[in-house]
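Trainee: need a structure here:
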Amino acid sequence: MTDFQSLGLSDNLLHAVAENGYDAPTPIQLKAIPLVLEGRDLMGLAQTGTGKTAAFGLPLIDRLLDEDKRAQPKGTRALILAPTRELVNQIAKSLISFLKKTPLRVTSVVGGVSINGQIKRLSKGTDILVATPGRLLDLVDRRAVDLGTATYLVLDEADQMLDLGFIHALRRISGLVKQDRQTLLFSATMPKQINELAQSYLNEPVRVEVAPAGRTADKITQYVHFMDQKAKGDFLLEQLQSKPDGMSLVFCRTKHGAERLMRKLSQSGVAAGSIHGNKSQGQRDRAIRDLREGKINVLVATDVAARGIDIPGVSHVYNFELPEVAEAYVHRIGRTARAGAEGEAVALCAPEEIGLFRQIEKLIGIDITIASGDVPPMSAATGRSKRGGNNRNGKPAGKKPFRKGAASGDNDNRANSRQQRRRRPNNRKSAA
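Mentor: As a prediction, the model looks like this:
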């Protein structure tokens, strides 16, 4: 099979696919679409940027059109969950592009914006609801949406959705959706412990894997520079100033660190913006739009921008700070080299991060090219290190267990820590 016609999609949908400029299906689309059309539960694993949204979106739309039904008031026929606001909005936008000349409606709900408008839109019902878990549960609690009408459940970026920071919300949502449903999980990585957990949500699933979990895109050239933490700011500034026409994403671990770095770059003449959990939804949308339109050429972000955000033209991804969870590295650098393009991923590694760096190399299965600096010994990241490194016996420390919200790098979900809820006992507004 070499084109969409051979996959079993309807003529109306094939016309929409052609209008969107899709010439040939990607490997994940080739394997997943026929299985979804058959009604099978599916776990799809593929590198980021390979078309997972269309892999579940196209056959889902086809099945909804074939049923020829209407959504009930406050109801939805299909529910798609994603971990971040940006990914929800991107999925909804992609699906809408396939729905022209059809009666199907797509509604997206995320935190950070007025809930009243979302309640009004949901009152009429929707065929496809794309949501973050926190805001969705807010709407459920207000009886603004009935999930009992949904016969399809899709989890995008399933490894993060099944992380401990989401598991309680996911269990509740899963219990509200029809048990006689079709469930689809898609992700770029699927750690063993998350894979085992995912099985409880699927009924005799088919596993579709087009690349080893954790493998990075072939067209991404990866480099690492070893240096002290204090030297990173000036080094990054020099790198960015030498590429004034490039479009770059810079990843930090924390919201405050990302904002400080953005201000440093801006004060030095770099057109930079930032995106993290302390930004309103309008500010986050505006920063992404500014990067797309060329008003800025550097976006400093936490891992809220590491998953699913598709910004054409990103030439460089800088890991200013290495992620605590190795899988997040794969998602971060997947923001470049999209749709067949080439890109560079540059990691800045301080001595205390060598443990994290070794975990990344182990996950992706390659030795990252050393561009400068000397490799610090593992003893440089002893048990005193806050992240990664060696344990007290001098042996390499393994991966830290998943923490609540660890994979997101950004407290964007209502299902995060109890401590946060105690701090804001009266805050009903979801930040998801």
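
Trainee: When you work out contacts or count neighbours from here on, use the C-alpha atoms and nothing else.
Mentor: Noted.

Trainee: Now the element after the longest helix out of those in the chain, going C-ward?
Mentor: Determined from DSSP state H, the single longest helix within the chain is helix 52-67. Downstream of helix 52-67, the next assigned helix or strand under DSSP states H and E is strand 76-81.

Trainee: quick one, that following strand and helix 52-67 angle?
Mentor: 170 degrees (axes from the mean of the first three to the mean of the last three C-alpha atoms, to 10 degrees).

Trainee: which residues are in contact with strand 76-81?
Mentor: By C-alpha atoms under 8 Å, 6 or more residues apart in numbering, the residues outside strand 76-81 that reach it are 64, 71, 88, 125-133, 145-147, 149-156.

Trainee: buried residues in stretch 250-263?
Mentor: Going by neighbour count (16 or more other C-alpha atoms under 10 Å), the buried part of stretch 250-263 is Val250, Phe251, Cys252, Arg253, Thr254, Lys255, Ala258, Glu259, Leu261, Met262.

Trainee: In terms of helix, strand or coil, where does the last one fall?
Mentor: Remark: Met262 carries the secondary structure label helix [criterion: DSSP: H, G, I helix; E, B strand; the rest coil].

Trainee: quick one, what contacts it?
Mentor: Neighbouring residues of Met262 by C-alpha under 8 Å, 6+ apart: Ala272, Gly273, Ser274, Leu299, Val300.

Trainee: any chance of those in JSON lines, with distance to Thr53, neighbour count and secondary structure too?
Mentor: Below are the contacts of Met262 laid out as JSON lines (distance: C-alpha to C-alpha, whole Å; neighbours: other C-alpha atoms under 10 Å; DSSP: H, G, I helix; E, B strand; the rest coil):
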{"residue": "Ala272", "distance to Thr53": "29", "neighbour count": "24", "secondary structure": "strand"}
{"residue": "Gly273", "distance to Thr53": "27", "neighbour count": "27", "secondary structure": "strand"}
{"residue": "Ser274", "distance to Thr53": "26", "neighbour count": "25", "secondary structure": "strand"}
{"residue": "Leu299", "distance to Thr53": "24", "neighbour count": "23", "secondary structure": "strand"}
{"residue": "Val300", "distance to Thr53": "25", "neighbour count": "28", "secondary structure": "strand"}
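
Trainee: Before we compare anything, build this one as well:
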Amino acid sequence: MADTVQDQQEQPAQQPTYTRRRRTPTPPPPDPYAILDEDESAPLYVPLKQRRAQLVSKLAAKGTGGAAAAAEKRKREELEEEEKERERDEEEARRKKREAQTLLMEAQEVKRQKAIEESAKTEQQKREEEEAKILAAQEATRKKLAGAEEVAKGIVYTERMKATWRPPHYIRGKSEEELEAIRDKFHILVSGDDIPPPIPNFRDMKLPKPLLEYLKKKKISAPTPIQLQGLPVAFSGRDMIGIAFTGSGKTLAFSLPLLMLALEEEKRLPFMQGEGPVGIIMCPSRELARQTFEGLNEMARCLEQGGYPQVRSLLCIGGISMAEQGQTLANGFHMVVATPGRLQDMLEKRKFTLNQCKYLCMDEADRMIDMGFEEDVRNILSFFKHQRQTLLFSATMPKRIQDFAQSALVQPILVNVGRAGAASLNIIQEVEYVKQEAKMVYLLECLQKTAPPVIIFSDNKNEVDDIQEYLLLKGVEAVAIHGSKTQEEREYAIKSFKSGKKDVMVASGVASKGLDFSEIQHVINFTMPKEIEDYTHQIGRTGRGDKTGIATTFINMQTPEQTLLDLKYLLMEAKQKVPPFLLSIEDPNVGADGKPIGCTNCGGLGHTIRNCPKLEENQRRTMAGIGRGGDSGGGGW
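Mentor: Here you go, the predicted model:
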């Protein structure tokens, strides 16, 4: 142990080892005079003179690039200035040209430009544009067919009227294909939503037994096409536009629903003094209104005799004293048959109100909303306090009038039997070329074609009186009727002619619309009407229902060519014999398919809206301030 300690003491002490490192020189501080982007390989020290030279050269290089940019900018500015100068020169040239050009030269230039544009259009395009402008101008003048309060308050009815009537269950159970087959069989066209089914017999329409017996006595065994579809629509409370040829039974199609509505209201709660009406039928002429009124009264009496409650009617037409109707007004009444003028007068004098009225029908509706009666109809609508069921019926209702009339209807149903304005196929139409001075003599020959009664139409009141006087001198029992006759004279003429006391009735347009002369075999148009609608109505006084009749029309050089074209196409449509002198008239308005274009205003096939006689007549009346339909209506007051 001692040796070990001694050995350790004898060994020398171990020294620490050190590693020698190279000392890195500290970099010099940056030169404040050095150029910022100078080369890194440059020496650490550059003399002041040399540094200044480098700085000058660097700045010179930068200055060269800026000059190029400045030069480019100056060039661009010079180009823009040149462009502006050129535009100023052109504008100055145009200004000098305008100053030198006269108004006449400008008009000629505009005309040349327009001629170039027009030359590029086809004749059909030009015609379509012109007709569209005329139609747009007509539509712009029309206001919505509604009452003043409804328009002012923005009242719009969207829900249809509710009704208690429903078709029999087995009728409702028929498929749509079966219903369409019935409509096709009778040539019925319908449009609208949720259309009630057609019913081929009156019994299935749930009519009271006394009414069925009444119809049987009248030899009405089955409904006509317009009744077959129109009555279920009306019984269902739906708004409706009904179009069918003359003599097709339209009057029954709108009279029966009103009668049944009145009977239902009376059974629910009897009418007391001052109450009523529940429905109105408006007609364009006094004679048509009286005829409708008498038909309603006759059916009401049958119901009363059969044990049903009494329902009363009121007749409001010009020329009669309302004192005669005092008892009806005092007891309360259910139905009103009226002409627009007298009805408006009674409402304004508060003889009765329309607070309970829920049914409105316009017979010959295209005339009602035509130029003469439109404002009267709008004023009458202002007296309604609630929604009403509205029905419009006519034999002639152009598409334009249909579209306008629908502004007063709620979810309407259109029922159309044949083309609107077409003539009945039961009428044999004969057209004779007769010189003006030979008409009277030839008239006596025409009267020999058939047995009386016969109606002779002329559109001139003086000519009506002349024809009657001539016939009386020749021993023919004749009466005359026109708008200038007193109401007593008009009623006497109608009654004596219907009763058979008189063989011939000479009439103006006042007797052409709606009047039912069931036994008429012959109608003579002494003067061809200017409007083809009037011709359709006039010949429709014969061939009513399932009967046949003859219509003879005199024409000559005084008849306008467009009227002759209308007549030509109407004869062709009804598959009638067309005289050679009518066939020789060429139509300048034939379409590309060779078919007539027709008029969108009145529905005539031989002219367009550009030369529509109905439109011209309406414009003439507007300029002259003539209202209420003149002689053709005769129902203003």
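
Trainee: thinking again about what came up before, now compare the buried residues of stretch 250-263 of structure 1 and name the two farthest from each other.
Mentor: Farthest-apart pair in those is Arg253 and Met262; separation 13.3 Å (C-alpha to C-alpha).

Trainee: Going along the chain, name the strands of the stretch 201-350 of structure 1.
Mentor: According to DSSP state E, counting those that start in this stretch, the stretch 201-350 of structure 1 carries its strands in the segments 206-209, 220-226, 248-251, 272-275, 298-301, 316-319, 343-349.

Trainee: Next up, the contacts around the residue nearest the centre of structure 1.
Mentor: Centroid-nearest residue in structure 1: Arg307, 2.2 Å away (criterion: C-alpha atoms, centre = their mean). For Arg307 of structure 1, the contact set (C-alpha under 8 Å, 6+ apart) comprises Leu87, Glu157, His331, Arg332.

Trainee: Now with 10 Å, please.
Mentor: Taking C-alpha atoms under 10 Å, 6 or more residues apart in numbering as the criterion, Arg307 of structure 1 is in contact with 48-49, 82-84, 86-87, 156-157, 160, 187-188, 328, 330-335, 407-408.

Trainee: In helices only, show me the residues you listed.
Mentor: Going by DSSP H, the helices hold Glu86, Leu87, Gln160, Ala328, Val330, His331, Arg332, Ile333 from the contacts of Arg307 of structure 1.

Trainee: quick one: which of those has the most company?
Mentor: Highest neighbour count within these, by other C-alpha atoms under 10 Å: Ile333, with 29 neighbours.

Trainee: can you pull the contacts of the equivalent of that one over in structure 2?
Mentor: Alignment note (TM-score structural alignment): Ile333 of structure 1 maps to Ile539 of structure 2. Residues in contact with Ile539 of structure 2 (C-alpha under 10 Å, 6+ apart) are 246, 423-424, 427-429, 455-457, 512, 522-525, 549-553.

Trainee: again, 6 Å this time
Mentor: Contacts for Ile539 of structure 2 (C-alpha atoms under 6 Å, 6 or more residues apart in numbering) come out as Ala551.

Trainee: I'd like to know how far the residue nearest to the centre of structure 1 sits from Pro83 of structure 1.
Mentor: Using C-alpha to C-alpha, to the nearest Å, Arg307 of structure 1 is found at 8 Å from Pro83 of structure 1.

Trainee: same question, Gln229 of structure 1
Mentor: Taken as C-alpha to C-alpha, the span from Gln229 of structure 1 to Pro83 of structure 1 is 30 Å.

Trainee: okay, these two: which has more neighbours?
Mentor: Pro83 (30 against 15).

Trainee: residues contacting that one?
Mentor: Applying C-alpha under 6 Å, 6+ apart to Pro83 of structure 1 gives the contacts Thr132.

Trainee: 7 Å - rerun?
Mentor: By C-alpha atoms under 7 Å, 6 or more residues apart in numbering, the residues touching Pro83 of structure 1 are Thr132, Gln160, Met161.

Trainee: The residue nearest to Gly388 of structure 1 when sequence neighbours are not counted: how many residues sit nearby?
Mentor: Ranked by C-alpha to C-alpha, 6 or more residues apart in numbering and with sequence neighbours excluded, the top spatial neighbour of Gly388 of structure 1 is Gly355, at 4.6 Å. By other C-alpha under 10 Å, the residues close to Gly355 of structure 1 number 27.

Trainee: May I have the secondary structure class of the equivalent of Gly355 of structure 1 over in structure 2?
Mentor: Aligned counterpart of Gly355 of structure 1 in structure 2: Gln562 (TM-score structural alignment). Following three-state DSSP, the label given to Gln562 of structure 2 is helix.

Trainee: in the longest helix of structure 1, what's buried?
Mentor: Applying 16+ other C-alpha under 10 Å to helix 52-67 of structure 1 flags 52-65 as buried.

Trainee: For that helix, give me every contacting residue.
Mentor: So helix 52-67 of structure 1 is contacted by Leu9, Ser10, Leu13, Ile28, Gln29, Ala32, Ile33, Val36, Leu37, Ile91, Leu95, Phe186 (C-alpha under 7 Å, 6+ apart).

Trainee: Redo those as JSON lines? Include secondary structure.
Mentor: Formatted as JSON lines, the contacts of helix 52-67 of structure 1 follow (three-state DSSP):
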{"residue": "Leu9", "secondary structure": "coil"}
{"residue": "Ser10", "secondary structure": "coil"}
{"residue": "Leu13", "secondary structure": "helix"}
{"residue": "Ile28", "secondary structure": "helix"}
{"residue": "Gln29", "secondary structure": "helix"}
{"residue": "Ala32", "secondary structure": "helix"}
{"residue": "Ile33", "secondary structure": "helix"}
{"residue": "Val36", "secondary structure": "helix"}
{"residue": "Leu37", "secondary structure": "helix"}
{"residue": "Ile91", "secondary structure": "helix"}
{"residue": "Leu95", "secondary structure": "helix"}
{"residue": "Phe186", "secondary structure": "strand"}
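
Trainee: can you tell me which of the residues you listed lies nearest to Gln199 of structure 1?
Mentor: Distances from Gln199 of structure 1 to these, taken by C-alpha to C-alpha, are shortest for Phe186, at 12.9 Å.

Trainee: Break down the stretch 101-250 of structure 2 into its strands, ranges please.
Mentor: Listed in chain order, the strands of the stretch 101-250 of structure 2 (DSSP E, counting those that start in this stretch) span 188-191, 240-244.

Trainee: among the ones you listed, which is the most enclosed?
Mentor: Neighbour counts (mean count of other C-alpha atoms under 10 Å) averaged over each of those peak at strand 240-244, with a mean of 26.
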